[in-house]
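1. Structure for this input, please:
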Amino acid sequence: MRRKWLILLFILVLFIILLGSVQAWAEPVPLPRVDLTIDQSDQPQEVVDSLRLLVILTVLSLVPAILVLMTSFTRIIVVLSFVRSALATQQTPPNQVLIGLALFLTLFTMAPVYQQVKTQAVDPYLAQRISQEEALERASGPIKQFMFKQTREKDLALFVNMSKMDRPNSKEDIPLTVLIPAFVISELKTAFQMGFIIYIPFLVIDMVVASTLMSMGMFMLPPVMISLPFKILLFVMVDGWYLVVKSLLESF
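-> Model (predicted):
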C-alpha cells in the first residue's frame, strides 16, 4: 500500500514539473533582431567606414585560401596524404584527423612568423600608432620572408617572366600575386619528393609479398590483403608518425 502511494506521489510531482515547463515554454522569449539597412549619409567618413567593413568581411572569406596557400599547410597535408596512401589503409586515419594534425603543425611552424606579424603590425595598429595601409604592409613582410625562404628561384623566375614585369631589383619589388603561385608549386614539388621517399619501403613490401604469393601459386589472393599488416607493423616498429612529423618540421 505504501509503495502505491509513493508511485502516485511521484507521478503527481512529475505532472507538476511538466506543467511548469509547458507554461515556461509558452511565455514569449525575447530574441535578438538583426537589422540591415542602407541609408543615405552626408558624412564621407561613414561611407569610408562602411567600405572598410566590406573589405574586412571579404578578407575573412579568403582566410581558408590564405591558410592553405601562404603557409606550410600545403606541404604538410600532401605528405600526410602520401603516408596514408602508402600504407593503403583507405580512410584510416580519417580526413578530419589528418587535416587537424596538419592545421596544428602549421600553427607550430608558423608561430614565429605570426609573432612577428603581431609585434610589427597588429599591436601598433590596435594602439592606433599606424594606419591600416601601413599595418597591411608591415604584416606582409614576415609572411613574404617565409615564402621566399621556401620558394625555388626557378619557380619564382617563371612567374616573374610570365607576368612581363620589369626585372625586380630586390625581393621587396616582387608582388604577392607573383610570389604566392611560385611558393605553392615549390611546396608541391617538395611534398612529392618527400612522398616518393615514404613510398619506397612500402613498395618493397608489396613487391616481396606479391612475388611470394605468385611463387606459391596463390594468384587469386590479393597481395594487398597480406602486405597491409606487414606495412602497419613496419610503420609502428620504426615509430613512423614521429619520423614523418620530425622530417616535416625539419624541412622548414
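
2. Every contact and neighbour count from this point should use C-alpha atoms.
-> OK.

3. got the contact list for the residue nearest to S72 when sequence neighbours are not counted?
-> Once flanking residues are discounted, S72 sits nearest to T106: 5.6 Å by Cα to Cα, 6 or more residues apart in numbering. Listed by Cα atoms under 8 Å, 6 or more residues apart in numbering, the contact set of T106 reads 71-73, 76.

4. Name the helix or strand for T106, please.
-> Assessed by DSSP states H and E, T106 sits inside helix 95-109.

5. in that helix, what's buried?
-> Buried residues in helix 95-109, counted by 16 or more other Cα atoms under 10 Å: 98-99, 101-103, 105-107, 109.

6. From the contacts of T106, pick the one nearest M165.
-> Distance to M165 across those (Cα to Cα) is lowest for T71, with 25.1 Å.

7. Surely the closest one touches M110?
-> Yes. Here T71 reaches M110: they are 7.1 Å apart, a contact under Cα atoms under 8 Å.

8. and for comparison, fold this next one:
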Amino acid sequence: MARCRNTGAGLLGVAVLFQAGTAAAQDLPMDLIGNGTVSGQGVLLFLLIAAIGVAPALLIVVTCFPFIATVLSILRHAIGLQQSPPNMLIVSLALFLTYFVMEPVFSEAWRVGLGPAVQGTLPFEDAFLKTLEPFRIFMTARVDPETYSHLAELRAEDTLAPSPTSPLSLLVPSFLLSEMTRAFEVGFMIFLPFLIIDLVVAAILMSMGMMMVPPAIVSLPFKLAFFVVADGWTLVSAALVRGYM
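-> Predicted structure coming up:
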C-alpha cells in the first residue's frame, strides 16, 4: 500500500493534468466537440496537448521549486562560477529537494483526490478540487500577508488576508512573489561571506601593488576552499529544506 501511495504521488502532476484536460473538455459545448466527429476529436486532442505543455509550469509555481532554484543560482554566482555547476545540475538538485519537501503534500493530494478518482469512488470534478486543497494550504502558509493584500487591493477583493479558499489567480502570484522575496533575502546572507573574501583579496593585491591582477581570479580558489571545508552544499540544502519543516 505504501509503495502504491508513493508511486501515485510521483505521478501526481500527470494525473492532475489529465483531470484538468478532462474537465475542460467536458465544459465545451457539444457542437464544438462534434459528438465524436473527426473535428471534435481533433479539438479535444489539441486541448489535451496544450494542457500537457503547461503541466511543468503548473507544477512548479505551486511548489517550493522557485525558492530553491533561485537560492542555488545566487549561490553559484556568489562563489564566482558562471557555468559550474551547470544549469541542468542546479535544476535537477532543486527538483529533488522540491520532491523531498513536497512529498507529504503530494501524498495527501493523492489520498484525498486522485486516489479516489482513479478507483472510481469520486467524480473527476470533485477529485480535482480536493487535489488542490493540500497545495492551497501549503501556499497559504508561505504567502506574505502584505504581498497578498497589495494584490488583493488591485482586484478589489473583500478579504485582504490569505486563506486556503482564496482564488488561485490571486493566491498563486502572491505565493510566487513571496517566495522570490525570501529567496533574495537568503541570497543576500549567502553572498556576504564571499563578498568579504573578495574585499580582503582585493585589499591585499592593492597593498602589494598588483593592481592589474583581477581580484576575482585570485579569490576564486579561496572561496572554493572555504565552501568545501564548510560543507556548503549540504549546509545550504539542509537550511533550505528546514525552512519548510
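
9. what residues are up against the spatially most central residue of the second structure?
-> In the second structure, the residue lying closest to the centroid (Cα atoms, centre = their mean) is F65, at 2.4 Å. Remark: with contacts taken as Cα under 8 Å, 6+ apart, F65 of the second structure is in contact with 94-95, 98.

10. export those residues to CSV and tack on distance to L72 of the second structure?
-> Shown next, in CSV, are the contacts of F65 of the second structure (distance: Cα to Cα, whole Å):
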residue, distance to L72 of the second structure
A94, 8
L95, 12
T98, 12
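
11. Could I get the full set of helices for the second structure?
-> Assigned by DSSP state H, the helices in the second structure fall at 2-10, 12-26, 30-33, 38-61, 65-79, 87-109, 115-119, 124-142, 145-155, 168-207, 215-229, 232-242.

12. if I line the two up, what does Q83 of the second structure land on in the first structure?
-> Taking TM-score structural alignment, the alignment pairs Q83 of the second structure with Q91 from the first structure.

13. ugh, wrong one, F135 of the second structure
-> Aligned partner of F135 of the second structure by TM-score structural alignment: I143.

14. count of neighbours near that match?
-> Residues lying near I143 of the first structure (other Cα atoms under 10 Å) number 18.

15. Assess the claim that it and V113 are in contact.
-> Yes. Applying Cα under 8 Å as the test, I143 of the first structure and V113 come out as touching, 6.5 Å apart.

16. wait, what's in contact with the aligned residue in the second structure for I180 of the first structure?
-> When the second structure is aligned by TM-score structural alignment, I180 of the first structure is paired with V172. If you count contacts by Cα under 8 Å, 6+ apart, V172 of the second structure has them with 61-62, 139.

17. count of residues packed around L177 of the second structure?
-> 17.

18. what's the spacing between it and W233 of the second structure?
-> Between L177 of the second structure and W233 of the second structure the computed distance is 25 Å (Cα to Cα, to the nearest Å).

19. same thing with I137 of the second structure?
-> To W233 of the second structure, I137 of the second structure is 29 Å away according to Cα to Cα.

20. Ok, V91 of the second structure next?
-> 14 Å.

21. cool, Y244 of the second structure as well?
-> Counting by Cα to Cα, the gap from Y244 of the second structure to W233 of the second structure is 18 Å.

22. and of the contacts of V172 of the second structure, the nearest to I197 of the second structure?
-> Using Cα to Cα, those come closest to I197 of the second structure at V61, 35.2 Å.

23. Quick one: map the closest one onto the first structure.
-> Counting by TM-score structural alignment, the partner of V61 of the second structure is L69.

24. Hmm, S186 and its match touching each other?
-> No. Look at L69 of the first structure against S186 with Cα under 8 Å: they stay out of range, at 11.1 Å.

25. Double-check G40 of the second structure against I33; I have them as touching.
-> Yes. The pair G40 of the second structure / I33 is scored as a contact, 3.9 Å apart, by Cα under 8 Å.

26. which residues in the first structure does stretch 8-24 of the second structure match up with?
-> Going by TM-score structural alignment, stretch 8-24 of the second structure sits over no part of the first structure.

27. What's K171 of the first structure aligned with over in the second structure?
-> Using TM-score structural alignment, K171 of the first structure pairs with S163 in the second structure.

28. and that match, what is it in contact with?
-> Counting by Cα under 8 Å, 6+ apart, S163 of the second structure has contacts 137, 140.

29. separation between the match of I180 of the first structure and A51 of the second structure?
-> Distance of V172 of the second structure to A51 of the second structure, given as Cα to Cα: 18 Å.

30. G80 of the second structure now?
-> 39 Å.

31. A135 of the first structure - how many residues pack around it?
-> Neighbours around A135 of the first structure, by other Cα under 10 Å: 20.

32. In contact with it, which residues?
-> Counting by Cα under 8 Å, 6+ apart, A135 of the first structure has contacts 120-122, 124-125.

33. Swap in 7 Å and give it another go.
-> When contacts are counted by Cα atoms under 7 Å, 6 or more residues apart in numbering, A135 of the first structure touches 121-122, 125.

34. Pick the one among the residues you listed closest to K154 of the first structure.
-> Nearest to K154 of the first structure out of those is A121 (Cα to Cα; 31.0 Å).

35. what residue of the second structure matches up with the closest one?
-> Matched to the second structure by TM-score structural alignment, A121 of the first structure sits across from G113.

36. tell me the contacts of its match?
-> G113 of the second structure is in contact with 127-128, 130-131, counting by Cα under 7 Å, 6+ apart.

37. Now do it against D158 of the second structure, distance only.
-> Taking Cα to Cα as the measure, G113 of the second structure falls 29 Å from D158 of the second structure.

38. This completes my enquiry, with thanks.
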